[in-house]
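Colleague: A predicted structure for the sequence below; I have some questions about it.
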Amino acid sequence: MPGVTVYDARPEELYKCESDTCQRIIKPTCNTTGDLCEYTYTYGYGGDDGRETTGNLAVQNFTFGDDSEDTAVKGVVTFGCSSSTEGDFGASGVLGLNKGNLSLVSQLNLGRFSYYFAPEVNTTDNNAADDFIVFGDDDGITVPGNSGGSRPRYTPFFTTGAVRSANLDLYFVELTGIRVGGKDLQLGGGGGGSAGGSLEAVLSTSVPVTYLEKNAYGLLKKELVSALGSNNTEDGSALGLDLCYRSQHMDRAKIPDIAFVFGGNAVMKLQQWNYLYQDEDTGLECLTIPPSPDDSDGLSLIGSMIQTGTYMIYDLHKSRLGFQTSDPPPSQSSDLPSNPTSSATAQPKPRGVAVAVVTMACFVWCLVVLNA
């Protein structure tokens, strides 16, 4: 990747194929004694749309944060020293934050971590928030845009369900409801649903869009079409999205608010940048919450766009997810700018279907879990 600083690992930092660590984590087939421990990992969707890295397993002392501060996190970390990458990672590397043995969370024995993905906005403000991640306690952290001082809402991690039981490394939550324009949709529960009609959802930052179990998606789409009009929909298949309108139509439409309700009545209010994407090439504005694929076993997925502008807290000690949302822009209207590059006002710009810099867990719809 152009512009990336290459780390030249010393021979003693590289695991041999026959080492206990390599055999336990990678389970390779060694042809010759002394061969290096090679790996290949795929992130995101996998296949033609995925991002793949190949290299050798290595070990090194890591320090996260300022080494002179008490808050610095240190540890001996087993990591992948990449020699080849395919696809656009959009970053110099990938952090694995799931619960697998090789993840950074497990290796550093973190009981808590949190992150914030800043929304892209059209603004001349040089103090606009940046993305950040915190390992450990977050005392003193100020959530960007949270002028009202609201406190985080918490929902328990979902610990039951057939899909979850087969994928213990991932983070699951219970999606109990969806509100559209203040109306609560009655979720029927699909193959991945739990008792009471709620949905089983996995958290991901490697997949931008959010997928809903098909029955729940049908309810959401029906409400949006009722509000936005059924005669003005456009074909968004070229973008991989289902419900689309012309941007000119959306400029005049009254777009309803959407909120997700998680277990424990934890309500996440969404901004338009969380669920709408404006494509300048086609002139379409689309809902970025499509239905789950047929082979998803009814599972829903909370992608990175939904999490944008929200401070996400993973409290592993108490087995719960917290989230704290930013205030909406003071001049936010019901529409998104038709030409995001032409305005200097602080209006939200659709984040677009792009990969978040920090990748939490490998997720593909066949649910092959890689301990990244």
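Modeller: It's in. On a predicted model such as this, the values are computed, not experimentally measured, just so you know. Numbers count the residues shown, from 1 in each chain.

Colleague: C-alpha from now on. contacts and neighbour counts both.
Modeller: Fine.

Colleague: all helices of this protein, in order?
Modeller: 20-25, 104-107, 162-165, 214-228, 247-252, 272-275, 304-307 (DSSP state H).

Colleague: check contacts around residue 275.
Modeller: Shown in contact with residue 275 (Cα atoms under 8 Å, 6 or more residues apart in numbering): 287, 288, 289, 305, 306.

Colleague: okay, now the one to match up with it:
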Amino acid sequence: MNFFFHLLQLLVFFLCFKQRLCFSATQAMVLPLKTETGLNSQPSNKISFHHNVTLTVELTVGSPPQAVTMVLDTGSELPWLNCKKKTQTLTSVFNPLSSSSYSRIPCISPICQKQTRDLPNPVVCDEEKLCDVFVSYADGSSLEGNLASDTFRIGSLNKPGTLFGCMGLGSSSNPQEDAKTTGLMGMNRGSLSFVTQLGLSKFSYCISGRDSSGVLILGEGNHSWVGNMAYTPLVQMSTPLPSYDRFAYTVKLEGIKVGNKILALEKSILVPDHSGAGQTMVDSGTQFTFLLGPVYTALKNEFLVQTKGVLVPLGDPNFVFQGAMDSCFRVPANQGKLPPLPAVSLMLNGAEMVVGGELLLYRVPGMVKGGDWVYCMTFGNSDLLGIAAFVIGNHHQQNLWMEYDLAKSRLGFVETRCDSAGQRLGLDP
């Protein structure tokens, strides 16, 4: 990160201290959560979330408060809310006209001139001379609106003046899923992210694989009972490159192992090239894990070799699940459970993320071949999506306690029963 970003962080922490607007380890949430006696001597901020394709957090915004549901996304920056008028299909919206604390940001504001991932450069103004915001995603969806501010309430904490995008135009690739959420909570390291605006030095979450629940902790917390974490450094790059996201949670991928065999990969393909393409990002807003084409092909081929006689390939070269996953298999519907499979290990700098068992395959909803279900490997080809990066999605983060330690610039994780973790932290079972 460059000097100006560090200066911004210091300014944010100073304002937090003076105005008592940011999280600290001594604050507790006023959401339907509680801390069990003896677990944390200094209760931290805990939020429950749910997930199917996305992880969602419930909070309130505006004056008087409006309940909103936001997608937890460590892969993006600017928080945004859907400010469209209510329709029959989209009822989860934020109404800025009903909030007395809502404020639109004009183009002449210094914050609008700031160069970030989600604010265009040069500045684009709408017809009312308001700061324009445009975000787009790899699936082809996009949103457009105005930069605004309002009071965000997370439990007992009020955070006036939180910047966000108030989105009213755009297209979506999944309108049914969007109807369940009001917006997106950008959690990367950018200057406009929720993490930076709240002055967080650490946050963590745990996603249950048994149901749709999980726990999110904002702040330090004390969760030593989860076991010893493995840590990998977050990669820093201050020089802007066209294909590199400097504010993502980037780690160093050093290799991939299938069973006990390490894939024969050129080391150069696992590191960013001269344009920045090839970084490895940890992204809670993406469901599956995606690998650059040559690496995906090597993994696919070795997985086929090691599962020969165990899994029956689909045999349809034209079928590609979600546009990027073409390693698919037939599993008898009456089989009950998947056969034993070789684990796939992502070998990171100082840590190893092991993906095994049912997390390796995903059943394609509604697709049946004869009397067989269709399952696809949960690793996809980044090239088919037009993503010039490795992306570790939330499916492979299930039942791992994931800790984002910004103060020490590292990512930690340890295998945990996340349903039990939620109960230990006072969540309803």
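Modeller: That came through, no problem. Every value quoted in this text rests on a predicted model; they were computed, and no experiment measured them.

Colleague: need the TM-score between these chains.
Modeller: TM-score of the superposed chains, computed with TM-score structural alignment, normalised by the length of the first structure, equals 0.70; 302 aligned residues with a Cα RMSD of 3.4 Å.

Colleague: distance to residue 139 of the first structure added to the contacts of residue 275 of the first structure, as CSV?
Modeller: Shown next, in CSV, are those (distance: Cα to Cα, whole Å):
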residue, distance to residue 139 of the first structure
287, 36
288, 33
289, 33
305, 26
306, 25
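
Colleague: and those residues, which is closest to residue 89 of the first structure?
Modeller: residue 305 (16.4 Å; Cα to Cα).

Colleague: the aligned residue in the second structure for the closest one and residue 361 of the second structure: what is the separation?
Modeller: Using TM-score structural alignment as the criterion, residue 305 of the first structure maps onto residue 395 of the second structure. As defined by Cα to Cα, to the nearest Å, residue 395 of the second structure lies at a distance of 10 Å from residue 361 of the second structure.

Colleague: more crowded one of the two?
Modeller: A direct count of neighbours by other Cα atoms under 10 Å for residue 395 of the second structure and residue 361 places residue 395 higher, at 24 against 19.

Colleague: quick check, that one in contact with residue 288.
Modeller: Yes: under the criterion of Cα atoms under 8 Å, residue 395 of the second structure makes contact with residue 288 at 5.5 Å.

Colleague: excluding its backbone neighbours, what's nearest residue 232 of the first structure?
Modeller: residue 245 (6.3 Å; Cα to Cα, 6 or more residues apart in numbering).

Colleague: most centrally placed residue in the second structure?
Modeller: residue 284 (2.0 Å; Cα atoms, centre = their mean).

Colleague: aligned to that residue, what sits in the first structure?
Modeller: By TM-score structural alignment, residue 284 of the second structure lines up with residue 205 in the first structure.

Colleague: what about the closest residue to its match other than its chain neighbours, how many neighbours?
Modeller: Leaving aside its chain neighbours, residue 205 of the first structure sits nearest to residue 304 (4.7 Å; criterion: Cα to Cα, 6+ apart). Residue 304 of the first structure is flanked by 24 other residues according to other Cα under 10 Å.

Colleague: and residue 304 of the first structure, how far from residue 291 of the first structure?
Modeller: Taking Cα to Cα, one finds residue 304 of the first structure at 16 Å from residue 291 of the first structure.
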